[in-house]
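Q: Quick one: sequence plus predicted model below, questions after.
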Amino acid sequence: MNTRRRTLLVLLLLALTGCAAAPERPETMRQALFGLSERVAEQVAASPTLPRPATDQVLLLAMPEIDPDLGLSDERLMESLTRALLGLDDGPQVLDWRPSLADGAGRNQWRLDSRLSASAPRLQLSDRELLPYRLTLTLRRPGHDQALWQTHIDGALDATAL
């Protein structure tokens, strides 16, 4: 193999290695929230409170409460959560929660409340800024304040994707 081909081969391998080693960075808000929303869907689907089969259940998704320090709109998180929950295999039906739905709620209806809060100050890395968060999920019966199930998800969002 001549020197020119060998050099080109080495450059190609370095380029491919660099691409493979570079961490993936979300390019859009949808991608940034996708992983979080999938974790939510998995946690809800695994909830011991939600009867089986989940396909017979109706999940009433309340508008998320979001800490303003995160700079994230509640509509974007709501859209992402809805998509992830609807994407579950054999998952529940998903509707937007409205207070009027509390009256006459069926035994197969559940309200999912979510609260996304900043859990620490922003973390400045060399190539990006991370927003640590804690997402609290609470499953209730419509029209009742008593939490039947609650869990927390901790993580960090890439601020450059927001």
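A: Thanks, I have it. Keep in mind it's a predicted model, so treat the numbers as computed, not measured.

Q: CA only for contacts and neighbour counts going forward, please
A: OK.

Q: how about the strands in this protein?
A: 58-61, 65-66, 93-96, 109-118, 123-124, 129-140, 149-158 (DSSP state E).

Q: Please work out which of these is packed deepest.
A: strand 58-61 (a mean of 24; mean count of other Cα atoms under 10 Å).

Q: right, and R111 touches Q93 too?
A: No: applying Cα atoms under 8 Å as the test, R111 and Q93 come out as separate, 11.7 Å apart.

Q: alright, now check it against this:
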Amino acid sequence: MAAKEKTLSDAFYETLKDVFYAEKQSIRALKKSAKAAKASELKIAFENHADESAHQVERLTQIFELIGKPARAKTCEAMQGITSEMEEDLEDFGSTEASDAVLIGCGQAIEHYEIARYGTLKAWARKLGLADVEKMLDETLQEEKKADALLSKIAEQDKAAVSVKAA
């Protein structure tokens, strides 16, 4: 008997399970980053985005319901790799002057992965005619882009502070 041909709907569900796992891992990484951050603005940014990510997990659960599928997580190898690198970086740079800059880099790696995934899922939701789901995914996508922009802003401010110190 021939295997059933996979569809875009199947790919959508599999990727949704992947991002569900990734988002849960992201919350843990954000909380850990908030504890490790030295600059108060960075600490607050990580804490606020951890809260926002918890709402994103709830939104994903609603999306699973809307498509009539169980809310299941599938191990996301990419997020495991990113968070593993973050652990190594915290070990190597956690007590150094570069620690906040390294945390920002790790945070942006997570955000960029999520932006890529949510952008893809949003496009697929449109193709599948899932307008409500598309809107929800876009809401999350915009939150991820905003978090990334805030990290860039903090990094640039930090860079300015370092150059003033050096002068």
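A: Everything's here; your move. If you're wondering where the values come from, they're calculated on a predicted model, not measured in any experiment.

Q: Give me the TM-score for these two chains.
A: The TM-score (TM-score structural alignment, normalised by the length of the first structure) is 0.27; 75 aligned residues with a Cα RMSD of 5.4 Å.

Q: ok, back up a step: what touches both of R111 and Q93 of the first structure?
A: L59 (Cα atoms under 8 Å, 6 or more residues apart in numbering).

Q: export the strands of the first structure to JSON lines and tack on distance to L13 of the first structure?
A: Formatted as JSON lines, the strands of the first structure follow (distance: least, Cα to Cα, whole Å):
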{"stretch": "strand 58-61", "distance to L13 of the first structure": "48"}
{"stretch": "strand 65-66", "distance to L13 of the first structure": "45"}
{"stretch": "strand 93-96", "distance to L13 of the first structure": "47"}
{"stretch": "strand 109-118", "distance to L13 of the first structure": "41"}
{"stretch": "strand 123-124", "distance to L13 of the first structure": "32"}
{"stretch": "strand 129-140", "distance to L13 of the first structure": "30"}
{"stretch": "strand 149-158", "distance to L13 of the first structure": "29"}
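
Q: Which one of those lies nearest to L33 of the first structure?
A: strand 149-158 (7.9 Å; Cα to Cα).

Q: Tell me which other helices or strands the closest one touches.
A: helix 29-46, strand 129-140 (3 or more Cα pairs under 8 Å, 6 or more residues apart in numbering; DSSP states H and E).

Q: can you pull the buried residues of the first one?
A: Think helix 29-46 of the first structure. Buried residues in helix 29-46 of the first structure, counting neighbours by 16 or more other Cα atoms under 10 Å, are found at 29-30, 32-34, 36-38, 40-41, 43-45.

Q: which one is Q124 of the first structure nearest to, not counting chain neighbours?
A: Computed as Cα to Cα, 6 or more residues apart in numbering, the closest residue to Q124 of the first structure that is not its neighbour in sequence is L130, at 6.5 Å.

Q: so the one you found sits right up against A32, yeah?
A: No: using Cα under 8 Å, L130 of the first structure makes no contact with A32, being 11.4 Å away.

Q: what touches both of the two?
A: Going by Cα under 8 Å, 6+ apart, residues that sit against L130 of the first structure and also against A32 are L157, D158.

Q: tell me what the longest helix along the second structure is packed against?
A: Determined from DSSP state H, the single longest helix within the second structure is helix 131-166. The contact analysis (3+ Cα pairs under 8 Å, 6+ apart) places helix 131-166 of the second structure against helix 40-66, helix 99-127.

Q: on that earlier part again, of the helices and strands packed on strand 149-158 of the first structure, which is nearest A84 of the first structure?
A: When those are compared (using Cα to Cα), the closest one is helix 29-46, at 5.4 Å.

Q: Single out the most deeply packed of the helices and strands packed on helix 131-166 of the second structure.
A: By mean count of other Cα under 10 Å, those have helix 99-127 as the most buried, with a mean of 19.

Q: and that helix, how far from the chain's centre?
A: 5 Å (Cα atoms, centre = their mean, to the nearest Å).

Q: which secondary structure elements does that helix contact?
A: So helix 99-127 of the second structure, by 3+ Cα pairs under 8 Å, 6+ apart, packs with helix 8-36, helix 77-93, helix 131-166.

Q: let's see it at 10 Å
A: On a contact count with 3 or more Cα pairs under 10 Å, 6 or more residues apart in numbering; DSSP states H and E, helix 99-127 of the second structure meets helix 8-36, helix 40-66, helix 77-93, helix 131-166.

Q: Columns distance to I115 of the second structure on top of those helices, output as a markdown table?
A: Formatted as a markdown table, these follow (distance: least, Cα to Cα, whole Å):
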| stretch | distance to I115 of the second structure |
| --- | --- |
| helix 8-36 | 10 |
| helix 40-66 | 13 |
| helix 77-93 | 13 |
| helix 131-166 | 6 |
